[in-house]
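Trainee: Fold the following, please.
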Amino acid sequence: MKVAVIQMSPVFLDKKASWQKLKALILEAIGEGASVITWAETLLPGYPVWMGMTDSARWNQPEQKRAYSTYVREAVSLDGPIVTEMREIASEHEIMLMGGILEAGISSVYCTLLTIGFEGEILGRHRKIKTTYDERLIWADGDIEGLRTYDTPEGKIGGLNCWENWIPLARAALHQEGEMIHVAVWPGSYSLTKDITRFMAMEGRSWILSACGVYRGEDFGHLSLDDFPMRDEMLKAGGLYSGGSMIVGPTGEIIAGPLPDYDEGILYADVYKRTVVEERQNFDYSGHYSRPDLLTLTRK
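Mentor: You can find the predicted model right below:
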C-alpha cells in the first residue's frame, strides 16, 4: 500500500486558499497511486507560530486578541465545505486522508487530527489531549474520543498530534488497538522530530509517517494589519519551521525524506503489514512481550 506525506506551507490564516493548495497536492499524490495521504498539524489554516515570537502571554493584550479572533474565524467545521470536499475526494478515489486541521468548536478551537476513510466517511477526529506551552492560549484541551485506530489493507493506522507522540501512555493506547502504521503530525522541525520518529518505529515495530509543515516570516505578507497586527514583526522573523517530514520503517530505517530545509513536496513509501509482523517476532510490546497481568493501561 503506497502512502504519501505532504510537506507544505499554508497560506497562513486563510483556510480556503490553504485548502486549495493542499487539495492540489492530494490530487498529485492520488495520481502517484497513494492510498493513505497525510499532512502536518493544524495545516488548515496554519499552526499559531506567532505565539512564540511575539508578546503572546501578556494579559488582555489587544493585538493578541485580534490575531486570536482571526485564527478562530479561519477554523474548519467538520460539516463545512472543506471537509465535505475532502470526503468527496476520499470516496471518489477510495483513499484515506489523515491530517491536521484547526477544528471549530462552539466557541473554542481544537488541534485536531482528522481521519476520513476510504468510503468518504469521517472515521474520527482526535483532538490534542494536552496543548503544549503557549498553545494553551489558543487551543482548548481535547479528549480521548479519537484516540483509536482504523483499518487499512495493510494493518491498523492511528495517529497523534505533535508532543503527544512523546507521551508513552498515548502511544500505548494505540498499540493496544493493534496499530501498525502511525501518523505523527508536527508544525515542522527535523531537529525536534528525527529521534522520536525513529524511536517510535523501533518501539512499536511500526511504520511511522511523520508529517511536518513549513513556516517562514515572509509567508505573513499577505495578511492585513487589521486581521493580524503582528504582521510586520513576523515578516522580519526569517525561517521559523523548516519541515523535516519523513517515513520510517519498522526497524527504524528512514525510508523517505527528510526534504531539504524549507522545501515543499511529497514523500512516498510502500508499507506492508507483513514487515511489521516479521519484526514483531522478537519484540511486540502490546503482544507477546507484554505482561498485562502485571501492568495495564486504563482508559477513562
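Trainee: CA atoms for contacts and neighbours, from now on please.
Mentor: Will do.
Trainee: Could you confirm H126 falls within a helix?
Mentor: No. Counting by DSSP: H, G, I helix; E, B strand; the rest coil, H126 is located in no helix; its state is strand.
Trainee: just the helices in the stretch 151-300 of the chain please.
Mentor: For the stretch 151-300 of the chain, the helices defined by DSSP state H, counting those that start in this stretch cover 168-176, 190-204, 231-235, 273-279.
Trainee: here's the other one to compare against:
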Amino acid sequence: MAWLPKVRVAACNVAPVFLDTAKTVQKTVSLIREAANNRADLVVFPETYVPAFPLWAAVSAPIDNHQFFTHLARESLVIDGKEIRTLQQACMQNRVFAHVGFNERSRYSVGCLWNSSVLISDQGEILNHHRKLMPTFYEKLVWSPGDGAGLKVADTERCGKVGSLICGENTNPLARWSLMAQGEQLHISSWPPVWPTTRAAAGGKQYDNLAANRMRAAAHCFEAKCFGVLCSGFMDRNMRDALVRHAPSAAETLDSVTQGASLFLDPTGAQVGEEVVGEEGVAYANLDLNACVEFKQFHDVVGTGYQRYDVFDVKVDRRRLGPEMVFSKEKHTDGESSTVRRGDGPSLEGSERQLGSGGGHQGRE
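Mentor: Coordinates of the predicted model:
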C-alpha cells in the first residue's frame, strides 16, 4: 500500500538575466507560474541563479575582475529582503514549492558573499536556507565559506522529505550523510551552466561536468535510496558575450565547454523523466516516493540494517556562523529558532554527534 506522496517536479535549465537581479526575479516568478500551470508540486532553479554564476573567476585573472565582483555584490540578495519576499509570494499564490539558488550578501560586510539556496513552501514559508560549505577552486575568489545551519531536510507532506546540496557539496560524503541521516527522500543538487578548468588553447582535457554531476548525484541516490533532481544553469549568448568583452581570450574556452544538464534519477541511480541539456527549457518528472522503500532492504545506510553506530561517530555543527553571533545569542539572520526539533532518527540538534550514542554538546544556531 502506498503511503508516501507522488511528486511532480520541474527542473529549470535556464539562464538568468545576467547580473540583473530585478529582471531575473521577474523571470523566476514567471517560471514558477509556468511550472504550477503544468501541475508541478516543486520547481527547482540552478546554482546561484540570481543574478548569475561568477564565470569570470574561471576565465580571467583576479586583478581584472574587480568590476564584476562589485557588480555582483550590489546585485546580491539578503535572505529577508524584498526579492526573497517576492519569491515567497509567488510560491504562495501559485501553491507550489520552489528551491532557488542565489548569491547572498551579508548585512555586516558589503564584500561578504555566499553561494546560497532557499527552499520555499507552497504557503510561502522559508523551510530551509543553506550556504555552500566550501567554494570550489576559483569560486573561492568570490564566495565565503558557509556553515552547517542549512544541512537540514524539510519534512513536507506534499513533497516528502526534501534535502539539497550545492554543486561540489555533492562530493562531500559527510555533508551527504547528514541529509541521509534525516531520512531524505528527494535530493536536489544544483549546478552551474559550465565549469571550465583549462584553457582550450592549452589543449588540456576539459572537466566533463555532465558526467561528473550525474555520477555524484547517482551515487547519492543509490546510497540514500532517494530520488534525485539535478538542476543546471544555462550560459546564454548575453552571458557569453559579456564575459568575452571583458576577456577576449576566453572566447575559445567558453565556446568549447559542455553545458550542464537538468534531469532526474531514481533510488537506483537510473535516469527517469525528462531531460534538458544544451538549451533553455524546463524538464518534468513524476516521482513516486514509495519506490524508495524496497531498496532500503538491500543497503539502508541510516538504519541498523547497514550501519554501525557503535563503530562510526560523526558530529555536525548546526550553528549559523557570522559576525551577527558576536552581538546576539538568541537568533541569527534568517530568523530561525535556536532549536532543531528531534525526529526519530540520528540527532541533529545544535552542535551534536550524528552517529553513535555519544552525547555531544548543544550549540546555538
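Trainee: Overlay them and tell me the TM-score.
Mentor: Overlay of the two chains. TM-score (TM-score structural alignment, normalised by the length of structure 1): 0.90; 290 aligned residues with a C-alpha RMSD of 2.0 Å.
Trainee: Now the aligned partner of L137 of structure 1 in structure 2: closest residue in space, sequence neighbours ignored.
Mentor: Counting by TM-score structural alignment, L137 of structure 1 corresponds to L141 in structure 2. Of all residues not flanking L141 of structure 2 in the chain, A57 sits nearest, at 6.9 Å (C-alpha to C-alpha, 6 or more residues apart in numbering).
Trainee: count of residues packed around the one you found?
Mentor: The number of residues packed near A57 of structure 2 is 19, by other C-alpha atoms under 10 Å.
Trainee: isn't there a strand covering it?
Mentor: No. According to three-state DSSP, A57 of structure 2 belongs to no strand; its state is helix.
Trainee: wait, doesn't it sit right on F137?
Mentor: No. Taking contacts as C-alpha atoms under 8 Å, A57 of structure 2 lies outside contact range of F137: 9.5 Å.
Trainee: picking that back up, can you tell me what the residue nearest to L141 of structure 2 aligns to in structure 1?
Mentor: A57 of structure 2 maps onto M51 of structure 1 when the alignment is built from TM-score structural alignment.
Trainee: if I look at its match, how far off is G31 of structure 1?
Mentor: M51 of structure 1 sits 37 Å away from G31 of structure 1, taking C-alpha to C-alpha, to the nearest Å as the criterion.
Trainee: With I255 of structure 1 instead?
Mentor: Relative to G31 of structure 1, and taking C-alpha to C-alpha, I255 of structure 1 is found at 21 Å.
Trainee: ok, those two, which is more surrounded?
Mentor: The neighbour comparison of I255 of structure 1 against G31 (other C-alpha under 10 Å) goes to I255, with 17 against 10.
Trainee: What does that one correspond to in structure 2?
Mentor: Using TM-score structural alignment, I255 of structure 1 pairs with V272 in structure 2.
Trainee: Tell me the spacing between the nearest residue to A90 of structure 1 once chain neighbours are set aside and I30 of structure 1.
Mentor: Nearest residue to A90 of structure 1, sequence neighbours excluded (C-alpha to C-alpha, 6+ apart): G120, at 4.9 Å. According to C-alpha to C-alpha, G120 of structure 1 and I30 of structure 1 sit 15 Å apart.
Trainee: Next: T197 of structure 1.
Mentor: Look at T197 of structure 1 and I30 of structure 1: by C-alpha to C-alpha, they are 25 Å apart.
Trainee: More neighbours: the two, which one.
Mentor: T197 (28 against 21).
Trainee: which residue lines up with the more buried one in structure 2?
Mentor: Residue pairing (TM-score structural alignment): T197 of structure 1 is matched to A217 of structure 2.
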